[in-house]
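> any chance you can model this:
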Amino acid sequence: MSRQINCGGILIGGGAPVSIQSMTNTDTRNITATVEQIQKLVSAGCDIVRCAIPDMEAAEAFGEIKKKVGIPLVADIHFDYRLALEAIKNGADKVRINPGNIGSRDRVKAVVDAAKEREIPIRIGVNSGSLEKDILEQYGGVTAEGLAESALRNAVLVEEMGFSDLILSLKASDVRLNYAAHKIIHEKTDYPLHIGITEAGTLESGKAKSALGIGALLLDGIGDTVRVSLTGDPVNEVLFAIEILKALDLRSSSIRFVSCPTCGRCGVDLAKITSDVETALKPIEDKMKEKQIPSFTVAVMGCEVNGPGEAREADFGVACGKGKGLIFKDGNIIKTVPEEDIAKELILYIEEEKILV
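This is a model prediction of the structure:
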């Protein structure tokens, strides 16, 4: 198990739930636009938000943004160590740096000392596109071994400065390379790992790469906090990260939704029923989080072949026949309802059992 660090009240590692991160793509100097986007990310279910700090004006704006939001904020720093110092002074809950591009050892130490004084963690971020020249020469290009070595080398550098409140990330856009690098570092350190597939692509293409890359690591017990990197609206990153965690049963207070693909035996409009049920479940999930209601499963099945079995295994389910559906709760048949009432009746039982208690 990894060690645990605290990022603005969100625990990372050490058995804590896998947290979801995203990054604003507004100009950080535009305080209003950035705050609005952060609020949308929070509403979507984000746990930690990162903001780019390209210059001193952005570092100063970061402080104003921090005052207006309640979510932990991470300052993303490259090249200029003074930006990290200013962001830390302005309330950063964590800073993300690559010591290799910050500059001299003294400059890295200045950032480390500031983080130590404010008692905030540092994320050491290494990407396949920014490996040190000597590592590239040693391994003949970008390799899993080189990524792991770079992250560990930088962690040791910071450790020698008397600081160990670290999170490591080593990301690649190649799923296999990314997986192999994390397998290596997972065996060599107990620092929490921030995982994801960097530059995964658009919403259409990037979701497949992210699901494979992140899901494979989480199934192996690797990863303490995640970011899905998609081109476009970062809210989509959060929503898809939630779907990945739900699929692996790693998201508390969520609903696992099961529905069949339909076939020629289906005697109802299952596409409409599943859409109606799924839409109605979203506000229920919001209430579950507020009340800390544990996760449960809902199954909507289209015919008598696998339908009754799947419905019985779910906490709530329906197995459809010709123009009707059998509603189940905890494996027991509750009632038979006509097709047009299936979604409404199923949701009613869920609300009565889980929300109105």
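> contacts and neighbour counts: CA atoms only from here.
OK.
> could you pull out the strands for the stretch 201-350 of the chain?
Here the stretch 201-350 of the chain has its strands, by DSSP state E, counting those that start in this stretch, at 225-227, 255-259, 296-301, 316-321, 324-329, 332-338.
> one more to put side by side:
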Amino acid sequence: LRLNPGNIGKHERIVEVVRAAQAQQVPIRIGVNGGSLEKDLLKKYGTATPEAMVESALRHIKILEDLDFTDIIISLKASDVHRTVAAYRLLAEKIDYPFHLGVTEAGTAFTGTIKSSIGLGILLHEGIGDTIRVSLAAEPQEEVRVAWEIVKSLGLRTRGVTVVACPTCGRLDVDNFVGIVTEIEKRLAHIQEPLHLSIMGCAVNGPGEAHDSQLGITFGRGVGMIFKDGVPMRKVAGENIVEAFVKETEKLLAEGAGAKPQISLRSEPELISIR
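Coordinates of the predicted model:
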């Protein structure tokens, strides 16, 4: 139940809501938002500073604690990273309730993803936060996808595929590298098992990344070398690489993701074109 008890009027109404929440064993989330702070706090601090947000949260917490209600979650959201991070850090020093993290009204899918990743990433890395919400001017499923990638990148969740891919620098040995990576990631989005894959555009960093991946592909001129657990398996013609890599990933899952590679006795993997 998202509720700021100090905003609902008479004390009797607060008691009624709190008792109903207690009876149903429903937690109450106190949601402080930098855009809707109490007028007296804005007058005191001049604007919605982190200190003002924290004082607002403590005010609402006290109301609930005075009614013997402690099943509380706190959020302190502002539309910029600095205030959001500072407010959560400050309140984390004062209380031990769980936190719901978010940079509110973060913006479009592009800018909002960046702001949310930085703000939430900092706090989660410091051990602050129990649940999160990515707030984007985008479709709801995009918010979920971004949130999942944030916690996955921090190692807080491991479900699904993690793709390591290089930037589009001058060493790329394959055309349409971005399209290839995007298509592979899309084709493997349904996978729930944790898999670490690498897709590298040249032979400079590719073999090194392959050592840390369960499956990898490194491109050369017109071909791609597929690695399994850092061991070269075979070459595949460039036009067939998406299909070949997807099939190898599915095969890896069928074998069990932890299966060890079978090392070929050949010194040079065979060039195979997958139809």
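> among the strands of the stretch 201-350 of the first structure, which is nearest residue 354 of the first structure?
For these, proximity to residue 354 of the first structure was assessed by Cα to Cα; strand 296-301 is nearest, at 9.5 Å.
> export the strands of the stretch 201-350 of the first structure to CSV and tack on distance to residue 131 of the first structure?
As requested, the strands of the stretch 201-350 of the first structure are arranged in CSV below (distance: least, Cα to Cα, whole Å):
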stretch, distance to residue 131 of the first structure
strand 225-227, 20
strand 255-259, 40
strand 296-301, 43
strand 316-321, 50
strand 324-329, 54
strand 332-338, 58
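> out of those strands, which is the most enclosed?
Greatest average neighbour count among these goes to strand 316-321 (a mean of 28), per mean count of other Cα atoms under 10 Å.
> strand 255-259 and that one, what's the angle between them?
Strand 316-321 of the first structure and strand 255-259 meet at an angle of 10 degrees, taking axes from the mean of the first three to the mean of the last three Cα atoms, to 10 degrees as the criterion.
> against the second structure, where does strand 316-321 of the first structure fall?
On the second structure, the counterpart of strand 316-321 of the first structure by TM-score structural alignment is residues 215-220.
> from the chain's centre, how far out does the matching stretch sit?
26 Å (Cα atoms, centre = their mean, to the nearest Å).
> check stretch 210-225 of the second structure too.
With Cα atoms, centre = their mean, you get 26 Å for stretch 210-225 of the second structure.
> what ranges does the stretch 1-150 of the first structure have for its helices?
31-44, 56-68, 81-89, 99-102, 105-118, 133-139, 144-159 (DSSP state H, counting those that start in this stretch).
> check the fit of the fourth one onto the second structure and give the mean distance.
The reference is to helix 99-102 of the first structure. After superposition onto the second structure, helix 99-102 of the first structure sits on average 1.6 Å from its aligned residues (mean Cα distance after the TM-score superposition for the first structure).
> for the lengthiest helix in the first structure, which helices and strands make contact with it?
Identified as the longest helix of the first structure according to DSSP state H is helix 270-291. Judged by 3 or more Cα pairs under 8 Å, 6 or more residues apart in numbering; DSSP states H and E, the packing partners of helix 270-291 of the first structure are strand 255-259, helix 342-350.
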